[in-house]
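J.: From the sequence below, what's the structure:
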Amino acid sequence: MGKLGIPEVLFLLTGLKWTVLLTIISFIGGGIFGLIVALARTSENKILRSLTAAYIGIFQGTPLLMQLFVVYYGVALLQVNVEPWLAVATAYTAHASAFLGDIWRGSIQALPKGQKEAADALGLHYVSRMRDVILPQALKISLPATIGFSVQLLKGTSLAAIVGFVELSRAGQIISNQIFQPLLVFGLVGAIYFVICWPISLYGSRLEARLAIGTR
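T.: Here you go, the predicted model:
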């Protein structure tokens, strides 16, 4: 039985680095495409609404693990060599875009109809109406749910190990197999996740309470 030394801790921190980077890339990419999904989902075009509803339904109705398999091994069937990093980032970005798009769609639709009617009365075109009137208010409403999803996304990166991506959980598994101390190693891994996720969750809860007071 080996010991948990500095080399092992540094390896865990390397895994943590990739976990954080994957979360940031997926959240930013998912946010960009999620905004497009939300706008399409709330548009007056029936075809766009139907397509984006199907897109959201697919990603919300299937396990993230399956989505990773489809992206990584599905593309490989097309004789395309995909690096685990790119496959994982693509899968998580698509996953995040569907969930964030649905969160923001709900926030847009939660606004009073009078906001849109007032913007129309002022003669604002679609871009100005969404940019200056609708989206700033919808963003405020969606902040708690968006922050909550970011925590789920960070924890969900542990599934990336299934396609050979070495993030925090996978790094812990590798070290555990080397030193044969799974309780110690995964206890440390869990503590790292907690130290990162708990402050974010706490901030989301406080923000939600603050916004609830502001709307009374």
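J.: For the rest of this, base every contact and every neighbour count on C-alpha atoms.
T.: OK.
J.: Off-centre distance for the longest helix along the chain?
T.: What stands out as the longest helix in the chain, according to DSSP state H, is helix 6-41. A distance of 7 Å separates the centroid of the chain from that of helix 6-41, by Cα atoms, centre = their mean, to the nearest Å.
J.: May I see the buried residues of that helix?
T.: For helix 6-41, the neighbour count (16 or more other Cα atoms under 10 Å) marks 8-9, 11-13, 15-16, 18-20, 22-24, 26-27, 29-35, 37-41 as buried.
J.: how about this one, so we can line them up?
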Amino acid sequence: MVQTLGLNQIIILLEAFRWTILLAAIAFVCGAGGGLCIALIRTAPLQALRGAAAAFIIVFQGTPLLMQLFVIYYGLPLIGITVNAWIAVAAGLTLHASAYLGEIWRSTIMALPKGQDEAARALGLGYRSRIVYVILPQALRISLPSTVGFLVQLVKGTSLAAIIGFTELTRAGQIVSNATYQPLIVFGLVGALYFALCWPLSHFSFQLEKRFASAR
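T.: A predicted model of the protein is given here:
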């Protein structure tokens, strides 16, 4: 039976939009923790650790996010580890975010003048104190525009969760479109919701970049 696009269908889209926001937030927060670890390992003095972190980045930056979700959701059960769609998507996006944020933050750490680290050493600060009080505050500030820009890409990347059956905004749009036979209107609303979330973030990233450029 064909349904008409009404309040109930719009509520379905808004509820799915909430899951999109929650999924992006979890992936970004957990990915930020993983990315910080990756960035610190990549700049650590131990060659073996740097190599392992570099291999992690190469794998997750060099393969499509959709393939990574497939491996987690369909591949893990083959070795006896069964995960539901929510866990699979959250884990896949977190690993994806860890690789990209780790590389973003590593590059900003490496871009800092060496005199910063040398001055901290001259003051007698140990490795942990140099990282926490000298290096990271400057590096993370410089990386803010790129970090916010990546968050926009992460929000849009959540749409791939629809492929493995997780009902976020895109998947809800497919369901409502199939029920109402009004794909243009339904996906117009879906696109508007994505835009309402992503455009302010993109604008914020642009303003940060302009502000930091003026400061330099």
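J.: circling back to that earlier point, mean offset of the longest helix of structure 1 relative to structure 2 (after superposition)
T.: In the superposition with structure 2, the aligned residues lie an average of 0.4 Å away from helix 6-41 of structure 1, counting by mean Cα distance after the TM-score superposition for structure 1.
J.: could you give the angle of the helix or strand just after that helix to helix 6-41?
T.: Taking DSSP states H and E as the definition, the helix or strand that follows helix 6-41 of structure 1 towards the C-terminus is helix 46-60. Helix 46-60 of structure 1 and helix 6-41 are oriented at 150 degrees to each other (axes from the mean of the first three to the mean of the last three Cα atoms, to 10 degrees).
J.: Helix 46-60 of structure 1: which residues count as buried?
T.: Using 16+ other Cα under 10 Å as the test for burial, helix 46-60 of structure 1 gives L48, R49, T52, A53, Y55, I56, F59.
J.: And for stretch 162-182 of structure 2?
T.: By neighbour count on 16+ other Cα under 10 Å, the buried set for stretch 162-182 of structure 2 is 162, 164, 166-177, 179-180.
J.: Mind checking which of the residues you listed land in helices?
T.: Cross-referencing the buried residues of stretch 162-182 of structure 2 against helices under DSSP H gives L169, T170, R171, A172, G173, Q174, I175, V176, S177, A179, T180.
J.: Can you give me the neighbour number for G6 of structure 2?
T.: When neighbours are defined as other Cα atoms under 10 Å, G6 of structure 2 has 9 of them.
J.: Repeat that for V195 of structure 1.
T.: Neighbours of V195 of structure 1 under the rule other Cα under 10 Å: 10.
J.: what's the answer for the one 5 residues further on, then?
T.: Neighbours of I200 of structure 1 under the rule other Cα under 10 Å: 16.
J.: Is it within a helix or a strand, and which one?
T.: Element membership of I200 of structure 1 [criterion: DSSP H and E] is helix 182-214.
J.: same question, L154 of structure 1
T.: Going by DSSP H and E, L154 of structure 1 is part of helix 135-156.
J.: Quick one: residues in contact with that helix.
T.: Outside of helix 135-156 of structure 1, the residues that reach it under the criterion Cα atoms under 8 Å, 6 or more residues apart in numbering are 19-20, 23, 27, 96, 99-100, 103-104, 107-108, 110-111, 193, 197, 200-201, 204-205, 207-208, 211.
J.: For those, which ChimeraX command selects only the ones that are buried?
T.: Remark: buried members of those, expressed as a ChimeraX selection using 16+ other Cα under 10 Å:
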select :19,20,23,27,96,99,100,103,104,107,108,193,197,200,201,204,205,207,208
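J.: hmm, back to that, with distance to A87 of structure 1 added, can I get the buried residues of helix 46-60 of structure 1 in CSV?
T.: As requested, the buried residues of helix 46-60 of structure 1 are arranged in CSV below (distance: Cα to Cα, whole Å):
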residue, distance to A87 of structure 1
L48, 27
R49, 27
T52, 22
A53, 24
Y55, 19
I56, 20
F59, 16
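J.: Next up, the contacts around the residue lying farthest from the centre of structure 1.
T.: Relative to the centre of structure 1, and counting by Cα atoms, centre = their mean, the farthest-placed residue is M1 at 37.9 Å. Contacts of M1 of structure 1 were listed using Cα under 8 Å, 6+ apart, and they are I179, F180, Q181.
J.: Of these, which is the nearest to S128 of structure 1?
T.: S128 of structure 1 lies nearest to Q181 out of the contacts of M1 of structure 1, by Cα to Cα, at 58.4 Å.
J.: Looking at structure 2, name the residue matched to the closest one.
T.: With TM-score structural alignment as the criterion, Q181 of structure 1 lines up with Q182 in structure 2.
J.: Leaving out chain neighbours, which residue sits closest to that match?
T.: L5 (7.8 Å; Cα to Cα, 6 or more residues apart in numbering).
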